[in-house]
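Q: Have a look at this prediction, sequence included:
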Amino acid sequence: MNRNSWKLELPLHLMILPGLIFVLIFAYGPMVGLVIAFQNFNIGKGMFGSDWAGLDNFRYVYGLPETMKVIRNTVFIAVMKIIAGLIAPIITALLLNELRKQLFKRTVQTMIYLPNFLSWVILSGILIEVLSPTTGIVNDFLAWLGFERIFFLGNAKWFPFVMVGSDVWKEFGFNTIVYLAALTGISPTLYEAAVIDGASRWKQTLNVTLPGMMPIIVLLTTLSLGQILNAGFDQIFNLYSPSVYDTGDIIDTYVYRIGLGNGQFGVATAVGLFKSVISLCAISLSYVLAYRYANYRIF
């Protein structure tokens, strides 16, 4: 890089500097605390005075009888969220793209994006009321149709699917807007050429729209794979109960109870480190696959 180009790009580097400092302090700085995963951590002795435990915390977690079931629950819920969170916004973006009345289109965009601004504490209260087996509007509708009422948040069979559905309801509005932005980057001449060739709207979607969206689809899918062991602590913690532990208990909630709830900080840190390593491997693999099979580089 020559001196002229450096002077030209200097303002851009200065603009990114505050964000870089923020990441270094709040993302990389706390990584020093990972040493707790290998200690019998004692608050009084501190991080550098606690006794060394080696891999004992990892062995302890692995030896617990519920560990494998919790991992299965976490992977199942997380994978279902990734799949549903990919399909729902793509379909919604394609449907909105076909609308010609801009006022209606903007109204729908705003409505589906609003839940993204609400915390899970607020949304959990709404879901508890809406899905109530006695007074909830969903069960009232089921009863009106002649079906039995369902205790969605207390039934181990239904609980994971409620978590997936409610997560999509909250989050898909953001990705929909991202995909709509990607659609604006597709050249109109491609559609004109497709029309000349006699392609129907469906053929145009398959051969022009989806390939044009593919880079963004690959990017968001790749980034989402880093959340393969993150099934959503805030959501599940606010909605689950002991009756759904068999299918709804995930790594984060499990660690909260056995680790932080009982003051076993070393155990909690060990599980957090385990999750981070698996996520790093998953997202690194996804980068390789994105480049090899989609010829797309993120970096």
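A: Looks like it arrived, so ask away.
Q: only C-alpha atoms for contact and neighbour calcs from this point on.
A: Noted.
Q: where along the stretch 101-250 of the chain do the helices fall?
A: Under the criterion DSSP state H, counting those that start in this stretch, the stretch 101-250 of the chain contains helices at 102-113, 120-130, 137-144, 159-184, 188-196, 201-204, 210-224, 233-239, 245-248.
Q: for these, which one sits closest to Gln39?
A: Closest to Gln39 of those is helix 233-239 (CA to CA; 24.8 Å).
Q: Ile137 and Leu127 touch, don't they?
A: No. Counting by CA atoms under 8 Å, Ile137 does not reach Leu127; the two are 10.3 Å apart.
Q: okay, pairing it with this:
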Amino acid sequence: METILGQDKAVQLAAVKPKKMSAWTYILKHRAFYLMLIPGLLYFLVFRYVPLAGSVIAFQDYNIFKGFTGSDWVGFQWFEQMFSYDKFARLLRNTLFISLYQIIFAFPLPIILACLLNEVRSMAFKRVTQTVLYLPHFLSWTIVFGLTYMMLSPAQGFVNHLIVMLGGEKISFLQKPEYFRSIIITSGIWKEMGWNAIIFIAALAGINPALYEAAKMDGANRWKQFLHISVPGLLPAIMILLMLKIGHIMDSGFEQIYQFLNPATYETGDVLDTYTYRAGILQGQYSITTAIGLFKSVIGFILLVIANRVSKLTTGEGLY
């Protein structure tokens, strides 16, 4: 009888649902974590969300002295002017080409580098190599341009000196439109490849070593281990970063391109960002440059949504 009563009491206690904690009680309980979130939230609020209010300039004949409230509304006039601009097709083409080249050529190299470094067994050599590869990231694009100019200069550049030694003629690489995109992609790879590899090295470090041990016992060689363990372990990080890259496909890197760009290379190097700088900052055409920025944001958002959908259907990984 006592046993039956004890069982009934246990069933009753199990049936009692725990009291639901209110949102404020939950926040108060985990207040330390929410306090750490405040700086990040303030950053996004001040520098990301508040500036969105300035997007109304794209629909106004904005006057800096009248402000948002006093400027006249003109509807989609600036968008019509943007699309009818005779060089808009060139600006859009250059932006897309440079961004696509960065995805095709620059994006895979940090992944390959991380995989190669992961196979290095000498920790001393691995650390020295990583440090050397990280250092260019901390150089400004002004310094990188100076180094590139020294390498490609027709007068004293090493590359032209080598060409002359092989019987060729000197080439003004930085003045030739056909070489501009190659220089941009190559210099970007040299500067950022080591730094971008960090996240992939971290992803590889997070793979359970027991998986490699089990694969060895089953007779898998290094290549099979890479294909069946390393690649699947890297896939989530690869897909997320690729989607973010696709979302920023209209941003081809203003700082870098502005340093290398000159009137002789506008044909293949002038992009939406550099035109926005000239029109908005130098000429004060705030409305049309805001319209260009809004156009870029909308296209990037649409591409990000599409890429996220495709990724979830194919790999099961997504941003949301």
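A: Perfect, thanks for sending it. Just so we're clear, the structure is a prediction, and the values are computed from it rather than from any experiment.
Q: returning to that earlier point: pick out whichever of Ile137 and Leu127 of structure 1 has more residues nearby.
A: Under the neighbour definition other CA atoms under 10 Å, Ile137 of structure 1 and Leu127 were set side by side, and Leu127 has more, 17 against 14.
Q: Counterpart of the more buried one over in structure 2?
A: Matched by TM-score structural alignment, Leu127 of structure 1 corresponds to Thr148 in structure 2.
Q: Quick one: residues contacting its match.
A: Taking CA atoms under 8 Å, 6 or more residues apart in numbering, we find Thr148 of structure 2 in contact with Ser187.
Q: and if we set it to 10 Å?
A: Thr142, Gly157, Leu174, Ile183, Ser187, Phe260 (CA atoms under 10 Å, 6 or more residues apart in numbering).
Q: which one in structure 1 is aligned with the third one?
A: The one in question is Leu174 of structure 2. In structure 1, the residue matched to Leu174 of structure 2 (TM-score structural alignment) is Leu153.
Q: Can you give me the neighbour number for that match?
A: Leu153 of structure 1: 23 surrounding residues under other CA under 10 Å.
Q: hang on, it packs against Thr247?
A: No. The criterion here is CA atoms under 10 Å, and Leu153 of structure 1 misses it with Thr247 at 11.4 Å.
Q: Quickly list what's touching both of those two.
A: Overlap of the contact sets of Leu153 of structure 1 and Thr247 (by CA under 10 Å, 6+ apart) consists of Phe159, Pro160.
Q: Now Ser286 of structure 1: closest residue in space, sequence neighbours ignored.
A: Thr222 (5.4 Å; CA to CA, 6 or more residues apart in numbering).
Q: what's the spacing between the one you found and Glu66 of structure 1?
A: Distance of Thr222 of structure 1 to Glu66 of structure 1, computed by CA to CA, to the nearest Å: 30 Å.
Q: ok, now Pro188 of structure 1?
A: Pro188 of structure 1 sits 55 Å away from Glu66 of structure 1, going by CA to CA.
Q: roughly how far apart are Met80 of structure 1 and Arg100 of structure 1?
A: Using CA to CA, Met80 of structure 1 is found at 33 Å from Arg100 of structure 1.
Q: Contacts only, for the match of Leu174 of structure 2.
A: Going by CA under 10 Å, 6+ apart, Leu153 of structure 1 touches 127-128, 131-133, 159-160, 162-163, 239-241, 243-244, 248.
Q: List the members of these that persist in structure 2.
A: Here is what carries over to structure 2 from these, by both residues aligned by TM-score structural alignment, their matches' CA atoms under 10 Å: Leu127, Ile128, Leu131, Ser132, Pro133, Phe159, Val162, Leu239, Tyr240, Ser241, Ser243, Val244.
Q: Which residue, other than its chain neighbours, is closest to the third one?
A: Spelled out, it's Leu131 of structure 1. Nearest non-adjacent residue to Leu131 of structure 1, counting by CA to CA, 6+ apart: Val138, 5.8 Å away.
Q: mind checking how far that neighbour is from Arg100 of structure 1?
A: The spacing between Val138 of structure 1 and Arg100 of structure 1, counted by CA to CA, is 33 Å.
Q: ditto for Phe48 of structure 1
A: The gap separating Phe48 of structure 1 from Arg100 of structure 1 is 63 Å, by CA to CA.
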